[in-house]
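> Attaching a predicted model along with its sequence, questions to come.
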Amino acid sequence: MKSLFSKMWLWLTLISVNGVSSLVYQHTTFQRHLNPVHDNRTSPFFSSTVSTAQACVIKCHNHPSCESLVYDKVSFQCSLFEGKNIGEKITSSQVYNQVSTKTVHQNIIAHANNLCNGDSPGYFYNESVPVCYKIDTQPRLMDDAVMFCGESGGHLLRIDTEIKQKFVESVNLETTSSIFKYRIDGKKNNTVWTFSNNQPIKRFYWYPGEPADNISSIGLRVGYGGKWDDVQPSVLHGCICEKDIKFN
């Protein structure tokens, strides 16, 4: 019998060389085994006392050569091993975890950019939010805009944080011969506003005087400085897509 759990530890190391910064990302998955192989010729390459099993997992995560660990819940001893075998049979007070996968990206920003636009032309990654987004000026109805964003694995931009709202306020949206509004995620059912993932919208950033027309979807209007406007689902507008990226 074994149980699987994942420990995602964002290890951020800032390296500055001639003004160039790089962030290191490391993701480790551990698998717990109840009856690991033991060999009395095997000894840990590192051993120390730590207060919790999680702290022992973090030590293994931070050691590139660590492939398994034993944590004793009585003595608080944390032992790290370079292989999958351990020196002695584990007792009922000990926990054994084995590294199942370890992923390292030396430059998380470059990796995020690649995940954002590698197979989806037109997307840009803004690391300060962070958000992977695309602004499209092609006029579309609401359903068509949702389908368009979905074709690249995305959805309409979901403004669910203050920092994301500040971001759209800094974006220069352009008027074209056919549009001056850009659709974002949000729909009203009766009196309740929700995102497309069915989560309720808790904070609103309407332009003064909006919503004015009891309309059921949301857009950003050129000249409103990123504040919200209610827009008709059946009227042609541009759209802003967002793609959720995962680092594992």
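Structure received. Residues are numbered from 1 along each chain as shown.

> contacts, neighbours, all on C-alpha from now
OK.

> Now name the helix or strand holding Tyr71.
Here Tyr71, judged by DSSP states H and E, is contained in strand 68-72.

> quick check: angle from the helix or strand following that strand to strand 68-72?
Where DSSP H and E defines the elements, the next helix or strand beyond strand 68-72 is strand 77-81. If you take axes from the mean of the first three to the mean of the last three Cα atoms, to 10 degrees, strand 77-81 sits at 170 degrees to strand 68-72.

> which helices and strands does the next helix or strand after strand 77-81 pack with?
Next in sequence after strand 77-81, counting helices and strands by DSSP H and E, comes strand 94-105. Other helices and strands packing on strand 94-105, by 3 or more Cα pairs under 8 Å, 6 or more residues apart in numbering; DSSP states H and E, are strand 25-33, strand 68-72.

> next up, a second structure to put side by side with the first:
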Amino acid sequence: MEPFYRTIIGVARTLFAAQGLKFTITGEEHIPATGGAVIAINHTGYMDFTYAGIPARATKRYIRFMAKKEVFDNKISGPMMRAMKHIPVDRGDAGESYRHAVESLRSGELVGVFPEETISRSFELKDFRSGAARMALEAGVPIVPMVIWGSQRVWTKGHPKHLGRTNTPIVIKIGAPVVPHESPAETTAELHKVMETMLHEVQQGYRHEAGAYWVPRRLGGSAPGREEADAEDARVAAERRARKERERAEREGRGERTGHRTRRSGTIGW
């Protein structure tokens, strides 16, 4: 029993009900009742991790999500994330988070991973990183594919959030476990193919608004195409790197100036 995690889920469900979110969930039986498994999830909105945990409750289990270290550094969300045993990911030292995840899998936990790493602006599947496959292979556990559709209408990258009562339908589909191959690359390719098929199946039964920002271009929406979306991701990432480099240079510059003043003061004092 995990009272805190259970309480958070209860609060989340109350909020979802207040928003009028209408969930349709299929394939819950594919989430193992016991033992470790990697839960691989597509990523279209900021609320995906809150929705992805719902199907696991059918077997009274909890998912330990891998999330950015910055979330754990926050004085409010940090203690909550640690209490729920989620796994911090420091992109400057990904090895530590990888080892933590493998240990959790070996101890019988469900570990939630977003193979795309970041939200897809096109709402199509981006290329997958191989981390999910490598973790599953090393821990000797299956990968359970999960697709979520509709969450981008609530809150996604580059668009206003809609957290009021929207009555948004959200579909969650869980597929049969993928057994990892000896080659992480082959497993990753298979996982991508499986999840893309699942996503297209879910989209077929979903009502899409022509020209809407949350609808992929392939389905008549105004979302950017894959190439355009990937180019925007690359531009934003480059700006982020440049900003961090400027901040680092400024810190070092302040340190040098402080050190210079200290040396001068010390010289005068002698």
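Good, I have the coordinates. Small disclaimer: the values here were computed from a predicted structure and weren't measured.

> Can you pull the TM-score for these?
Superposed pair, TM-score by TM-score structural alignment, normalised by the length of the first structure: 0.22. Supporting alignment: 89 aligned residues with a Cα RMSD of 5.5 Å.

> re earlier: in a markdown table: the helices and strands packed on strand 94-105 of the first structure, plus mean neighbour count and distance to Leu220 of the first structure.
Output for those, formatted as a markdown table (neighbours: other Cα atoms under 10 Å; distance: least, Cα to Cα, whole Å):
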| stretch | mean neighbour count | distance to Leu220 of the first structure |
| --- | --- | --- |
| strand 25-33 | 19 | 34 |
| strand 68-72 | 25 | 51 |
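
> out of the ones you listed, nearest to Asp136 of the first structure?
Asp136 of the first structure lies closest to strand 25-33 among these, at 31.2 Å (Cα to Cα).

> Surely Cys56 of the first structure is in a helix?
Yes: counting by DSSP: H, G, I helix; E, B strand; the rest coil, Cys56 of the first structure is found in a helix.

> measure Glu103 of the second structure to Val236 of the second structure for me?
33 Å (Cα to Cα, to the nearest Å).

> you'd agree Gln77 of the first structure is up against Ala55?
No: contact criterion Cα atoms under 8 Å: Gln77 of the first structure and Ala55 do not qualify, at 10.8 Å.

> which one of the two has more residues nearby?
Gln77 (18 against 14; other Cα atoms under 10 Å).

> How about that one, nearest residue that isn't a chain neighbour?
Closest residue to Gln77 of the first structure apart from its sequence neighbours, by Cα to Cα, 6 or more residues apart in numbering: Thr49 at 4.4 Å.

> what about the one you found, neighbour count?
Number of residues near Thr49 of the first structure (other Cα under 10 Å) recorded here: 14.

> From Ser6 of the first structure, how far out is it?
22 Å.

> and what of Phe148 of the first structure?
From Phe148 of the first structure to Ser6 of the first structure the distance is 34 Å (Cα to Cα).

> So these two - more neighbours on which side?
Applying other Cα under 10 Å to Phe148 of the first structure and Ser6 shows that Phe148 carries more neighbours, namely 18 against 13.

> what secondary structure does that one sit in?
Look at Phe148 of the first structure: counting by three-state DSSP, its state is helix.

> got a list of what it touches?
For Phe148 of the first structure, the contact set (Cα atoms under 8 Å, 6 or more residues apart in numbering) is empty.

> Okay, and Val144 of the second structure sits in which element?
Using DSSP H and E, Val144 of the second structure falls in strand 143-149.

> so after that strand, what's the next helix or strand?
As assigned by DSSP H and E, the chain's next helix or strand after strand 143-149 of the second structure is strand 169-174.

> For that following strand, name the packing helices and strands.
On a contact count with 3+ Cα pairs under 8 Å, 6+ apart, strand 169-174 of the second structure meets strand 22-26, strand 143-149, helix 184-204.

> residues of the shortest one that come out buried?
This means strand 22-26 of the second structure. Phe23 (16 or more other Cα atoms under 10 Å).

> what inclination does it have with respect to strand 169-174?
Relative orientation of strand 22-26 of the second structure versus strand 169-174 (the same axes, to 10 degrees): 20 degrees.

> Report the next helix or strand after strand 22-26 of the second structure in sequence order.
Sequence-wise, the next helix or strand downstream of strand 22-26 of the second structure (DSSP H and E) is strand 37-41.

> Now do that next one against helix 184-204, angle only.
Using the same axes, to 10 degrees, strand 37-41 of the second structure lies at 50 degrees relative to helix 184-204.

> Who are the packing partners of strand 37-41 of the second structure?
For strand 37-41 of the second structure, the elements it packs on are strand 110-113, helix 131-139, strand 143-149, judged by 3+ Cα pairs under 8 Å, 6+ apart.

> Tell me which of those approaches Gly259 of the second structure most closely.
Here helix 131-139 is closest among those (Cα to Cα), at 42.4 Å.

> list the buried ones in the closest one?
For helix 131-139 of the second structure, a neighbour-count test (16+ other Cα under 10 Å) marks Gly131, Ala132, Ala133, Arg134, Met135, Ala136, Leu137, Ala139 as buried.

> quick one, which of the helices and strands packed on strand 169-174 of the second structure is packed in tightest?
strand 143-149 (a mean of 25; mean count of other Cα atoms under 10 Å).

> Quick check: closest non-adjacent residue to Phe72 of the second structure.
Phe72 of the second structure sits nearest to Gly78 (Cα to Cα, 6+ apart), 3.7 Å away.

> State the next helix or strand along the chain beyond the strand or helix carrying that neighbour.
Under the criterion of DSSP H and E, Gly78 of the second structure resides in helix 77-83. Using DSSP H and E, the helix or strand that follows helix 77-83 of the second structure towards the C-terminus is strand 87-89.

> which is the next helix or strand following that next one?
That would be, after strand 87-89 of the second structure and using DSSP H and E, helix 94-106.

> by contact count, what packs against that following helix?
When contacts are defined as 3+ Cα pairs under 8 Å, 6+ apart, helix 94-106 of the second structure sits against strand 87-89, strand 110-113, helix 131-139.

> which one of these lies closest to Ala229 of the second structure?
Distance to Ala229 of the second structure, taken as Cα to Cα, is lowest for strand 110-113 among these, at 21.3 Å.

> Now do the closest one: which elements does it pack against?
So strand 110-113 of the second structure, by 3+ Cα pairs under 8 Å, 6+ apart, packs with strand 37-41, strand 63-68, helix 94-106.
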